[in-house]
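J.: pasting the sequence and the predicted model now:
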Amino acid sequence: MPELPEVETVKAGIAPAMEGQVIAQADINRPDLRWPFPENMSARLTGKRVLGLRRRSKYILADLDSGETLLIHLGMSGRMLVSGVKVGEFHHPHPVPAKHDHVVLHMENGARITFNDARRFGAMDLLDTATQEDHWLIRDIGPEPLGNAFDETYLVERLKRKNSPIKSALLDQGIVAGLGNIYVCEVLFRTGIHPARKASQISAKRIASLVPVIREVLSEAIAAGGSSLRDYRQSDGELGYFQHVFQVYDQEGKLCVTDGCKKTIQRIVQSGRSSFFCPQCQR
């Protein structure tokens, strides 16, 4: 599942082709993805200008001049591909339509934004912009980890009575938005906290130390273009490269990177997800 850096990277990639532009035609090639598309989706998108793109947790939000907002969730294998305009240093011609091109937005500037999703775990919806915070996918999401509302005082208060493992607590989208398995593993390694430790048993000082490290890891991943594991791609189809500097994630059996540590990275399963950690450096 793409995490915050991957979604932020995709948003940045499609923004030059979409922001300020009119959707000349919206092709909806099937009735649903993970859930049914909203009623009259093609008509509600066609002719509308995209005022701006935002990200909320793992969702991309495109505000339209109609007073609605297009919500995009990439799911397990969803990709937003840009063609017909210059992306970065490259111009990508329109590709031949593919089997899993489920939604295609033809922009007035000649760009084509294609949502391709082989597994159909992604989603799109149209929300009322003025009341979007009440939408069932958004209303219970916690603060953004790169925003001002997420600080040391907030995190200490939210976790001091949490009896779940710290790994599970940080994956709780109601506590902090957008964090996923990959980056939580990396954050816990950098802060020396074992993923199985109960959140309530960790000192306030150590909980507070998570905040700057969370921001650091996410910022590094965004700068690197996300992790691009498995099906994930940037909007121009290129792989990111943050996965090449993972210190613990997917490093089971490899020597810990900490100077002087002779232990190897171990893996445990927590709530069906793999947690990677160093048994000596993380307590």
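T.: In hand now; what should we look at? Since we're looking at a predicted model, the values are computed, not measured.

J.: use CA for all of it now, contacts and neighbours both
T.: Fine.

J.: residues contacting stretch 257-274, please?
T.: Identification of contacts with stretch 257-274 by Cα atoms under 8 Å, 6 or more residues apart in numbering yields 168, 181, 247-248, 251-256, 275-281.

J.: and the closest residue to His106 other than its chain neighbours, how many residues sit next to it?
T.: Spatial nearest neighbour of His106, excluding adjacent residues (Cα to Cα, 6 or more residues apart in numbering): Arg112 at 4.7 Å. If you count neighbours by other Cα atoms under 10 Å, Arg112 ends up with 27.

J.: again, but for Gly272
T.: 7.

J.: ditto for Arg30
T.: 12.

J.: dump the residue contacts of it.
T.: His102.

J.: and if we set it to 6 Å?
T.: By Cα atoms under 6 Å, 6 or more residues apart in numbering, the contact list for Arg30 is empty.

J.: relative to Tyr232, how far out is the residue nearest to His106?
T.: Distance, Arg112 to Tyr232, using Cα to Cα, to the nearest Å: 19 Å.

J.: that older thread, among the contacts of stretch 257-274, which are in strands?
T.: Ser275, Phe276, Phe277 (DSSP state E).

J.: can you pull the contacts of the first one?
T.: What that stands for is Ser275. Arg267, Ile268, Val269.

J.: over to Glu3?
T.: Gly178, Gly180.

J.: elements contacting the longest helix along the chain?
T.: Assignment by DSSP state H gives helix 204-224 as the longest helix of the chain. Here helix 204-224 touches helix 152-159, going by 3 or more Cα pairs under 6 Å, 6 or more residues apart in numbering; DSSP states H and E.

J.: so which bits of the helix it packs on are buried?
T.: Neighbour-count burial for helix 152-159, counted by 16 or more other Cα atoms under 10 Å, picks out Glu152, Leu155, Val156, Leu159.

J.: try this one side by side with the last:
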Amino acid sequence: MPELPEVEVVRKGLEEILKKEPTLLDIELKRPDLRDPIPLKKLKTLIGQKVRKVERRAKYLLIWTDKGGMLSHLGMTGTWRVAEKGDERLHDHIYLHFSGGLRLAYRDPRRFGIFDFVAADDVAVHPRLKILGPEPLSAEFTGESLWQSLRNKQIALKVAIMDQKIVVGVGNIYASEALFAAKIKPTLPAKKLSLERANLLVKEIRRILAESIKKGGSSISDFAQTSGESGYFQNTFKVYDRAGQPCVVCKQQIKSKVMGGRNTFWCGHCQK
């Protein structure tokens, strides 16, 4: 599933494509739903409006006009691309038609994505957005704030930092990589994380997410940028998906375990 860096890379791609603020002319659905029904009637109220900006909140993309926005979640296999006439593909589910002959296509073979409407003044109370915690690259996310949010958490630290109410966008890949970089074992009870180690973990989360964004994200399944290119941060993985392989630091075998329903990877020697 695309995580925060991958979604941010797509946001930047859409921002570049839509930088001339084209007018939305039509929303064409090839099916009425993805993971959930698509509220076409509400979305159609945006027709005739210019695109003003493209934002990201957690793993959601927000394409804004003056009257509201289109919310997109890529799910497991969703991608956006410029689709010129004749470039229709299997599993294309949404076409956005803009002035100047621009057409954006949303393709999603597994259909776990989301396409929704957000009113201009509805971000704070929208059902999909109101429960979200701080952005990990924002000033709001600090070692102190993380430490405070974990003080009564019995669950494993790795599971806790993947909780979108605590901090958004730290998915499975980046949780494993950040914990390795901070030398903290993923099984540590969250409430036992010290303030000192929380500061270090936040620093590493920020660094690794920023590095992945710079490298175009991680392409380990179907993820592609709006240009169709793959990211290459996966070439720098230290622990993720490396079970049984030697640690890049101490050469001991990388361990793996399912935690919170997700495979977790760590070095039992380097991480304490």
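T.: On my side now, so go ahead. Not measured: the values here are computed from a predicted model.

J.: mean shift of the helix or strand following the longest helix of the first structure relative to the second structure?
T.: With elements assigned by DSSP states H and E, the helix or strand that comes after helix 204-224 of the first structure is strand 266-270. Aligned to the second structure and superposed, strand 266-270 of the first structure gives a mean residue distance of 0.8 Å (mean Cα distance after the TM-score superposition for the first structure).

J.: next, count neighbours for the alignment partner in the first structure of Ala182 of the second structure.
T.: Superposed on the first structure with TM-score structural alignment, Ala182 of the second structure falls opposite Thr191. Thr191 of the first structure has 17 neighbouring residues, counting by other Cα under 10 Å.

J.: alignment lookup: the residue nearest to His106 of the first structure to the second structure.
T.: Using TM-score structural alignment, Arg112 of the first structure pairs with Arg103 in the second structure.

J.: my read is that its match contacts Asp87, right?
T.: No - assessed by Cα atoms under 6 Å, Arg103 of the second structure is found out of contact with Asp87, at 10.0 Å.

J.: any idea how far whatever residue of the first structure lines up with Gln148 of the second structure is from Gly192 of the first structure?
T.: By TM-score structural alignment, Gln148 of the second structure lines up with Glu157 in the first structure. Distance, Glu157 of the first structure to Gly192 of the first structure, using Cα to Cα: 21 Å.

J.: need the contact list for His93 of the second structure.
T.: Leu29, Lys30, Tyr106, Arg107.

J.: just confirm it is within a helix.
T.: No - His93 of the second structure: not assigned to a helix; according to DSSP: H, G, I helix; E, B strand; the rest coil it is strand.

J.: corresponding residue for it in the first structure?
T.: So, by TM-score structural alignment, His93 of the second structure is matched to His102.

J.: same check, this time on Gln271 of the second structure
T.: So Gln271 of the second structure corresponds to Gln282, using TM-score structural alignment.

J.: cool, Gly261 of the second structure as well?
T.: Under TM-score structural alignment, Gly261 of the second structure pairs with Gly272 in the first structure.

J.: residues contacting the aligned residue in the first structure for Gly171 of the second structure?
T.: In the first structure, the residue matched to Gly171 of the second structure (TM-score structural alignment) is Gly180. Listed by Cα under 6 Å, 6+ apart, the contact partners of Gly180 of the first structure are Glu3, Leu171.

J.: Pro22 of the second structure too?
T.: Lys50, Val51, Phe98, Ser99.

J.: do His106 of the first structure as well
T.: Going by Cα under 6 Å, 6+ apart, the list of residues near His106 of the first structure reads Ile23, Ala24, Gln25, Arg112.

J.: what's the closest of these to Gly240 of the first structure?
T.: Distance to Gly240 of the first structure across these (Cα to Cα) is lowest for Arg112, with 21.9 Å.

J.: and for whatever residue of the second structure lines up with Ile166 of the first structure, the neighbour number?
T.: By TM-score structural alignment, Ile166 of the first structure lines up with Leu157 in the second structure. Under the neighbour criterion other Cα under 10 Å, Leu157 of the second structure is assigned a count of 22.

J.: apart from its neighbours in sequence, what residue is nearest Leu157 of the second structure?
T.: Ala190 (4.2 Å).

J.: I'd assumed Val159 was in contact with the one you found.
T.: No - Ala190 of the second structure is not in contact with Val159 according to Cα under 6 Å; the separation is 8.6 Å.

J.: roughly how far apart are Ala58 of the second structure and Ile166 of the second structure?
T.: The value you get for Ala58 of the second structure to Ile166 of the second structure, if Cα to Cα is used, is 12 Å.

J.: over to Tyr106 of the second structure?
T.: Counting by Cα to Cα, the gap from Tyr106 of the second structure to Ile166 of the second structure is 30 Å.

J.: now do Lys59 of the second structure
T.: Distance from Lys59 of the second structure to Ile166 of the second structure, by Cα to Cα: 14 Å.

J.: again with Ala243 of the second structure
T.: Applying Cα to Cα to Ala243 of the second structure and Ile166 of the second structure gives a distance of 27 Å.

J.: ditto for Phe117 of the second structure
T.: 25 Å.

J.: neighbour count: those two, which is higher?
T.: Between Phe117 of the second structure and Ile166, Phe117 has the larger neighbour count (other Cα under 10 Å), namely 23 against 20.

J.: you'd agree that one is up against Met70?
T.: Yes - the criterion here is Cα under 6 Å, and Phe117 of the second structure meets it with Met70 at 5.0 Å.
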